[in-house]
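Participant: Take a look and give me a structure for this.
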Amino acid sequence: MSRIQARFEALAAEGRAGFVSFVMAGDPDYDASLALIKALPGAGVDILEIGMPFTDPMADGPTIQAAGIRALKGGQTLVKTLEMVRALRVENAETPVVLMGYYNPIFSYGAARFLEDAKAAGVDGLIVVDLPPEEDAELCLPARAAGLDFIRLATPTTDEKRLPKVAANTSGFIYYVSIAGVTGAAVPKPAEVRAAVKRLREGTGLPVAVGFGVRTPETAAALAKHADAVIVGSAIVKAIEDNLTLKGTPRAGFLKKVTAVAAALAEAARKARAA
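Facilitator: Reported below is the predicted structural model:
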């Protein structure tokens, strides 16, 4: 059983939704980013989603784009991102880790080499937003063969004809993009999310994690009543940005302040079904 599957089974047994946090690897620098990744599980994060910085992040809004630029300027590479996962695993063998990004850096690294190194580092799953199901032979099927979950995105426009293709080789969970547009662009509507989650569960048999537009504890709680997990990226990345100096270095109390934002969101999601 993969760490991702085990985590969702544990969440179901607890009767609550999970909380997935997104941060960009290397933002604002390697050391601060690694310290944050190590601290987030203690703040209530159930699954860590770690971004692989890329120069052309088409699905990301301004906040996450800026995080990627900060990371790249600081010298973050895919090699260093895998090093961060290895460093995390020295202290934490339980929290699932999903790498999210675009195919170009993986292609440049070498897909076969990347999958081998990612598995060895302790990565559990991949989200590669610009590889559709028609390209499954490129990375999805090799990833599955290597023992990595390949997590696919579904959107409000994923209809009944498209859904079987999306679900065919997906594992771990379905990432439901709750709004049209880029990350952080709007606020999801809980009633629409509820219907979509029901349809996706029935159509795939997989847990459904809902992301995009979740910026407040109130929204996290509203979605956690229906989803198997809630994903938050821009709100946490914005907290990182807000706690940097004009030179881009972490301010005093950086780690405490950013994890406090994540903890408030995680607590809201955790308690939603008990309310």
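
Participant: contacts, neighbours, all on C-alpha from now
Facilitator: Noted.

Participant: Do you have the strands of the stretch 1-150 of the chain handy? List them.
Facilitator: Assigned by DSSP state E, counting those that start in this stretch, the strands in the stretch 1-150 of the chain fall at 18-24, 47-51, 97-101, 125-128, 149-150.

Participant: who wins for proximity to Tyr30 among the ones you listed?
Facilitator: Checking the strands of the stretch 1-150 of the chain against Tyr30 by CA to CA gives strand 18-24 as the closest, at 10.3 Å.

Participant: and the strands of the stretch 1-150 of the chain, which is most packed in?
Facilitator: With neighbours defined as mean count of other CA atoms under 10 Å, the strands of the stretch 1-150 of the chain peak in mean count at strand 18-24, which reaches a mean of 27.

Participant: what helices or strands is it leaning on?
Facilitator: Helices and strands touching strand 18-24, by 3 or more CA pairs under 8 Å, 6 or more residues apart in numbering; DSSP states H and E, are strand 47-51, helix 62-73, strand 229-232, helix 234-242, helix 254-271.

Participant: one step back: can you add distance to Phe114 and give the strands of the stretch 1-150 of the chain back as CSV?
Facilitator: Putting these into CSV (distance: least, CA to CA, whole Å) gives the following:
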stretch, distance to Phe114
strand 18-24, 18
strand 47-51, 15
strand 97-101, 12
strand 125-128, 11
strand 149-150, 14
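
Participant: which one of those lies closest to Ala112?
Facilitator: strand 125-128 (13.8 Å).

Participant: Now do the contacts for the residue nearest the centre of the chain.
Facilitator: With distances taken as CA atoms, centre = their mean, the residue of the chain nearest its centroid is Glu49 (3.2 Å). Counting by CA atoms under 8 Å, 6 or more residues apart in numbering, Glu49 makes contact with 20-23, 97-100.

Participant: run this one through as well so I can compare:
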Amino acid sequence: MSRIAKRFDALKKEGRSAFVTFVTAGDPDLKTSQELFAGLPEAGADILEIGMPFSDPMADGPAIQLGSQRALANGMTLKGVLALVADFRKTDNETPIVLMGYFNPIYSFGVDKFVVEAKEAGVDGFIIVDLPPEEEREFAIPAKDAGLDFIYLTTPTADDARLATIASKASGFIYYVSITGVTGTASAVASDVEAAVKRIKSHTDLPVAIGFGINTPDQAKVMAGLSDAAVVGSAIVKKIADNLDENATAKDGLVEDVLSYVNELARGVRAASA
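Facilitator: As a prediction, this is how the structure comes out:
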């Protein structure tokens, strides 16, 4: 059983949803990124979604775009992302790690080489935004053949035929994008999300995670109560940005402030099962 499956299974037995955090690798710098990743599980993160910085992150809003730019400006590469994962695995071999990003850097790196090195580093799965199920041979199939999960996104505009296709190809969990548009720009309506999750679950036994538009502990509580996982990304990345000086350099206390905020969100997720 994969780390992702084990984590969802354990949380189901606890009667609660997972809290998934997103932070871009190398944002705002390598050392700070290492410290953030190391502290996220203790702060309450159940699954780490790690962004692979890319120069044209089309599904991401301004906050994550800026985070990618900061990471790239500080020299972060795919090799560097995998090194961060390997460093994390020296002290934590249980927390699932999902890499999120776009296919172009992976293609340039070499698909087969990347799959091998990602598995060796301790990666558990991928969310590749610009690879739909129709393109599964490009990367999803090689990843799954290596025992790594490939998580697909689905949106409010997906009909039942599309959901059936996604459900038949996905592994690990299904990521429901709760708003139309890019990350960090709006908040979802709970009644709409509840109906969407029920519809997705009619097509699959995989866990369903809700992301895009969760910014507060109260929103995290609501969305966790409607699903198997709540994902928070832009709000955490904004908290990083709030702790940078005019040169985009980390201020003293950045890690502590971000992890404190993550803990508040985690308490919101856990309150959903209270």
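
Participant: which among the contacts of Glu49 of the first structure gets closest to Arg113 of the first structure?
Facilitator: Leu99 (15.3 Å).

Participant: Relative to Gly248 of the first structure, which of the contacts of Glu49 of the first structure is nearest.
Facilitator: Nearest to Gly248 of the first structure among the contacts of Glu49 of the first structure: Val23, at 16.2 Å, using CA to CA.

Participant: Tell me which residues touch the closest one, please.
Facilitator: Residues in contact with Val23 of the first structure, defined by CA under 8 Å, 6+ apart, are 37, 49-51, 233, 236-237.

Participant: circling back: could you export the contacts of Glu49 of the first structure as a markdown table, including distance to Leu126 of the first structure?
Facilitator: What follows is these, written out as a markdown table (distance: CA to CA, whole Å):
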| residue | distance to Leu126 of the first structure |
| --- | --- |
| Val20 | 14 |
| Ser21 | 15 |
| Phe22 | 13 |
| Val23 | 14 |
| Val97 | 9 |
| Val98 | 5 |
| Leu99 | 5 |
| Met100 | 6 |
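
Participant: which of the residues you listed still touch in the second structure?
Facilitator: Retained in the second structure (both residues aligned by TM-score structural alignment, their matches' CA atoms under 8 Å) from these: 20-23, 97-100.

Participant: Out of those, which is nearest to Thr183 of the first structure?
Facilitator: Relative to Thr183 of the first structure, the closest of those is Phe22; by CA to CA it sits at 11.2 Å.

Participant: isn't that closest one right next to Ile50, touching?
Facilitator: Yes. Assessed by CA atoms under 8 Å, Phe22 of the first structure is found in contact with Ile50 at 5.6 Å.

Participant: Thr158 of the first structure matches what in the second structure?
Facilitator: Aligned by TM-score structural alignment, Thr158 of the first structure pairs with Ala158 of the second structure.

Participant: neighbours of that match, just the number please.
Facilitator: 13 (other CA atoms under 10 Å).

Participant: can you check Lys247 of the first structure too?
Facilitator: Neighbour count for Lys247 of the first structure, taken as other CA under 10 Å: 6.

Participant: what does it align to in the second structure?
Facilitator: In the second structure, Lys247 of the first structure lands on Asn247 (TM-score structural alignment).

Participant: how about the helices of the stretch 51-200 of the first structure, start to end?
Facilitator: Secondary structure of the stretch 51-200 of the first structure by DSSP state H, counting those that start in this stretch: the helices cover 62-73, 78-91, 103-109, 111-121, 140-145, 163-167, 190-204.

Participant: what residues does the fourth one touch?
Facilitator: Applying CA under 8 Å, 6+ apart, the set of residues contacting helix 111-121 of the first structure from outside is 82-83, 85-86, 89, 106, 139, 142-143, 146-148.

Participant: Any figure for the gap between the residue lying farthest from the centre of the second structure and Lys31 of the second structure?
Facilitator: When each C-alpha in the second structure is compared with the mean C-alpha position (CA atoms, centre = their mean), Glu246 comes out farthest, at 27.9 Å. Distance, Glu246 of the second structure to Lys31 of the second structure, by CA to CA, to the nearest Å: 19 Å.
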